[in-house]
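*Asks:* Structure of the sequence below:
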Amino acid sequence: MSEADDQGTSTGPEDWAPEVEEIRHRRSLAGRMGGPAKVRRQQESGRLTVRERIDRLVDPSTFAEIGALTGFADHDDDGRLTSFLPANFVAGTARLDGRPVMLGADDFTVRGGSGDAAIHAKQIYAEEYAGRMRLPIVRLLDGASGGGSVKMAQEAGYSYLPVNPAWDAVVGNLSLVPVVAACLGPTVGLGAARLVMSHLAVMVEGIGQLFTAGPPVVRGGTGEDLTKEELGGAAVHRRNGTIERFVATEEDAFAVIRRFLGYLPGSVYELPPVVPAGDPADRREESLLRAVPRDARRPYRIGPVMEAIFDHGSVFPYAEYGGATVTALARLDGHPVGVLATDPYRGATMSVEGAQAITRLVDLCETFHLPIVSLTDQGGMTIGRVAEERGTIRAGARAITAVYQARVPQAELILRRVYGVGGAGIVNRHRAGRSWAWPSGDWGSLPVQGGIEAAFRAQLEQAEDPEAEIERIRRTLAAIASPFRTAERFGVQDLIDPRDSRPLLCAWVRDAYRILPELTGPPSFGTRP
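*Replies:* The predicted structure is shown next:
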């Protein structure tokens, strides 16, 4: 057989260099996104492009794109590519602070992220692959994120029954892997739904807006003539429980994303990452001895208390909408924990939003196996007509239910108040959890000061000097309400020197982490947004 016969009769190239060059060319076209004019318009609006966002978020040189050649192509009669518009969703795996994640990012420069330029199979694959490979998901949202449009129906010649792409995986992933979403532009329709289907939603003020339908649709449907900011900006969502964190810049959003994921395991099949603490577990802060004022009417700052108890610099605020209710992630001797607390400068009771913040944090901790620590100063549910109109008790009962359903270890430091239904349910006291009280502890069904007139009305009406009688009753009740009386009956496990709080909690958290392996796997109930 001749050499020509052995190599065949083809006169084409002997290797695949032309096809490799075609791959390079098409990747280059995809990198142009929606073209120079659309890219310039994106940047002039104060927003990064999708490629810039990825570069600034992930560890250098770790982004491995999936479906880079996916898009809309035109060809000439000989099959050669004449034009190419990439799909408006960029996906791939990457590393954040060395940990693998799945990244899905909208490209607003291509048809504003709408379904006109989406290939839904790519979104579906990204969500399904993340679940299959147990990768945390980061969604960078900017636009409709694949939603349909009137134009699509016109071009197709028929109307379609709405289906949310990848929704089985989107729902399932909430109970499987950490999901973070950032609102980095006008996020509408399906994009808005994908934002709130997360464990942490972040909005960049000024450039991010969240709405179910945009201003033109709202104008036609309700007659309201609103700008994007008026309809769905930070001022609209700051206290309604939709967004956990608000930040000033996209860089700030990326920092929040990286830090949040640092407290969580890669999936429910792993334990939270324990890191070297760099902070002595036996540290005793003198400031704690005077943190709570003797005058029960004086507020105090919860921030310094948290910094004194948890590892230095480890407190990560969670929901910003809780009002007086504070939720956070933190570390004890390097071990991640969830934290429930109260900011007395903003109040003492649990509002609807505070209850939602508690529910969200406790569900997060139960899903990803973080022990829960309550720094309890809980004055019960918010009261009054407005609170009743808003159904505060149902929201509060839902939060308490989340606490009681959580299987993760719970510990409590009682700093001051424990009153009513809210105080009773801030930890599950029917379980063998660990609890310590500071000498400033004050508890009961109702505050003594507010119940004397009601409880002793008949006695006060018969008294010659009602004011003197009130003072006498107050002194008697104050003695009965002493935390030492409660400790004598084992109504509280221990009264402690506040300076011992950190050493005791650090010892507890090491024990708590010993039993966490038996809790790995999906939560006992599906996580909901």
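
*Asks:* make it CA atoms for all contacts and neighbour counts henceforth
*Replies:* OK.

*Asks:* name the helices or strands packed onto whichever strand or helix holds residue 29?
*Replies:* For residue 29, the host element (DSSP states H and E) is helix 17-31. Helices and strands touching helix 17-31, by 3 or more C-alpha pairs under 8 Å, 6 or more residues apart in numbering; DSSP states H and E, are strand 81-86.

*Asks:* mind listing what's buried in the strand it packs on?
*Replies:* Residues 84, 85, 86 are the ones in strand 81-86 that count as buried (16 or more other C-alpha atoms under 10 Å).

*Asks:* another one to check against the first:
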Amino acid sequence: MTEDWTSAVEEIERRRALAAQLGGPDKIARQHSSGRRTVRERIDRLADPGSFQEIGALTGFGTYGEDGSLDTIQPANFVTGTARVHGRKVVLGADDFTVRGGSGDAMIYAKQIYSEQLAGQYRLPLIRLLDGASGGGSVKMAAQSGFTYVPVNPGWDHVVHNLSTVPVVAACLGPVVGLGAARAVMSHLCVFVDGLAQLFVAGPPVVRGGTGEQVSKDELGGTDIHRRNGSVERVVTSEDEAFTVIGQFLSYLPDSVHALPPATAGADPADRREESLLSAVPRDPRRPYRIQPILDAVFDTGSVFRYAEYGGATVTALARLDGHPVGVLATDPYRGGTLSATGAQALTRLVELCETFHLPIVSLTDQAGMTIGPAAERAGTLRAGARAIATVYQARVPQAEVILRRVYGVGGAGIVNRHRVHRGWAWPSGDWGSLPAKGGIEAAFRAELATSPDPAAELDRIHAQLSAIASPFRTAEHFGVQDLIDPRDTRALLCDWVHDAYRLLPELLGPPAWGSRP
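*Replies:* Reported below is the predicted structural model:
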């Protein structure tokens, strides 16, 4: 017998090799045939080369011979460890669909819970690569155990805690079901791969048995279901694009709420003036304009990262000013100008993200109020909008506003907290009031129009009178706006402001004023 531990080390390597076989060649081939990578291929693709340090590689379900030696082992269907993504250290937790489709009867829950604890306690961003049930229980487990249990989500206290502690990203890379689906939306960014992913509480067989509905996986939880409903922030075309989006998103955020966002040396001149801004907003108020060229002109070149794609006319983004990460609220006039229920949800999510991780907020305001009409009322727009405004008012991070065009009604009034000191500017195209003139005049002057011998002429007179009063210069005379500016000066002013904003951020370090929610 040798005096060293060579044989034990060889056994470690043998067991690691067995774990690397995942669910076996047939299951791996099936995974590939569906267009999906295996769990270890995904980790290799996402993590910086050589940076993944696996934790619990030997975890699994072993079978032993009469002499006590290992015959075979089925690895647990969850792989975890630390890695670096674009140089940033993170915790990775990834499902292995090749072993029982990620279901609970092939899961050792302590491993998954540990990944959540590790991220929270060591203050590291957490990335969940989801593909399957992600640890949910099964009927088979109950049959094997011989008893049932009162449901509990394993480690869910840590899942909830992490939302207020570290950046959490989830990627839906296949069918994501049950507990896995819940873990997907318990994140700050949920990425969904078109054509590969589905997201649902229960799959088609359970739905058929419970409701009688006959649906496919895509009909139940595919891209068409989730692109606009607020469950996922970004829909991407491939796993590679999902991994790119994850790296981009994390680059704006600190490792935890106990650190400041990662400012970098500004490569884009802070005093850059774009001539295009002078004509970006048409003089004709009925003509829409494109918001993306304005974002590109104002923020650091190439830094605008679109956040929630489901917001409709409400644009949410992350960007940089002179190298400093900020949150961005804006409007896409080509998709409307009002705050819808899903737009309010997108706004709420962005502001909560910024409050949690201490990013100042810039609003490029063109807000025509909340969406009106029967469909909007059925969608509960008022409640969603009020919640968004409350979130804006509760946020402690510095806010700045540039009014591009409209500021109408409750929606416009609440896009920034106008009851606290914020830095604000307005372009000459600014147009504001309690209600837009069209429709609002007829409502406000109903009696006068009804008694006028010439209602059309009276309406024209009122329009002319209010147009003169509505001049932004009159508002500026009464300090209703802090400054009217040349649009070309916008970037320089915001780049100067962001340095003031960042001086205030150390006071906000630590958990957010309220616990973050999905």
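
*Asks:* hey, where'd the helices end up in the stretch 101-250 of structure 2?
*Replies:* 109-121, 139-145, 156-163, 179-185, 204-211, 217-221, 223-226, 239-250 (DSSP state H, counting those that start in this stretch).

*Asks:* Over in structure 1, find the residue span the third one aligns onto.
*Replies:* Using TM-score structural alignment, helix 156-163 of structure 2 corresponds to residues 167-174 of structure 1.

*Asks:* same question, the first one
*Replies:* Against structure 1, the aligned range for helix 109-121 of structure 2 is residues 120-132 (TM-score structural alignment).

*Asks:* what's the answer for stretch 57-75 of structure 2, then?
*Replies:* Under TM-score structural alignment, the match for stretch 57-75 of structure 2 is residues 68-86.

*Asks:* Check stretch 27-34 of structure 2 too.
*Replies:* Using TM-score structural alignment, stretch 27-34 of structure 2 pairs with 38-45 in structure 1.

*Asks:* Enumerate every residue touching residue 301 of structure 2.
*Replies:* Residues in contact with residue 301 of structure 2, defined by C-alpha atoms under 8 Å, 6 or more residues apart in numbering, are residue 268.

*Asks:* Spell out which helix or strand contains it, please.
*Replies:* With DSSP H and E as the test, residue 301 of structure 2 turns up in no helix or strand.

*Asks:* Show me what it aligns to in structure 1.
*Replies:* By TM-score structural alignment, residue 301 of structure 2 lines up with residue 312.

*Asks:* Relative to residue 342 of structure 1, how far out is its match?
*Replies:* Using C-alpha to C-alpha, to the nearest Å, residue 312 of structure 1 is found at 20 Å from residue 342 of structure 1.

*Asks:* next one: residue 332 of structure 1
*Replies:* On the measure of C-alpha to C-alpha, residue 332 of structure 1 and residue 342 of structure 1 end up 19 Å apart.

*Asks:* Then residue 47 of structure 1?
*Replies:* 36 Å.

*Asks:* Mind checking which of these two has more residues around it?
*Replies:* residue 342 (27 against 21; other C-alpha atoms under 10 Å).

*Asks:* Please pull up the equivalent of that one in structure 2.
*Replies:* By TM-score structural alignment, residue 342 of structure 1 lines up with residue 331 in structure 2.

*Asks:* my read: its match touches residue 291, true?
*Replies:* Yes. Contact criterion C-alpha atoms under 8 Å: residue 331 of structure 2 and residue 291 qualify, at 6.9 Å.

*Asks:* joint contacts of those two?
*Replies:* Joint contacts of residue 331 of structure 2 and residue 291 (C-alpha under 8 Å, 6+ apart) do not exist.
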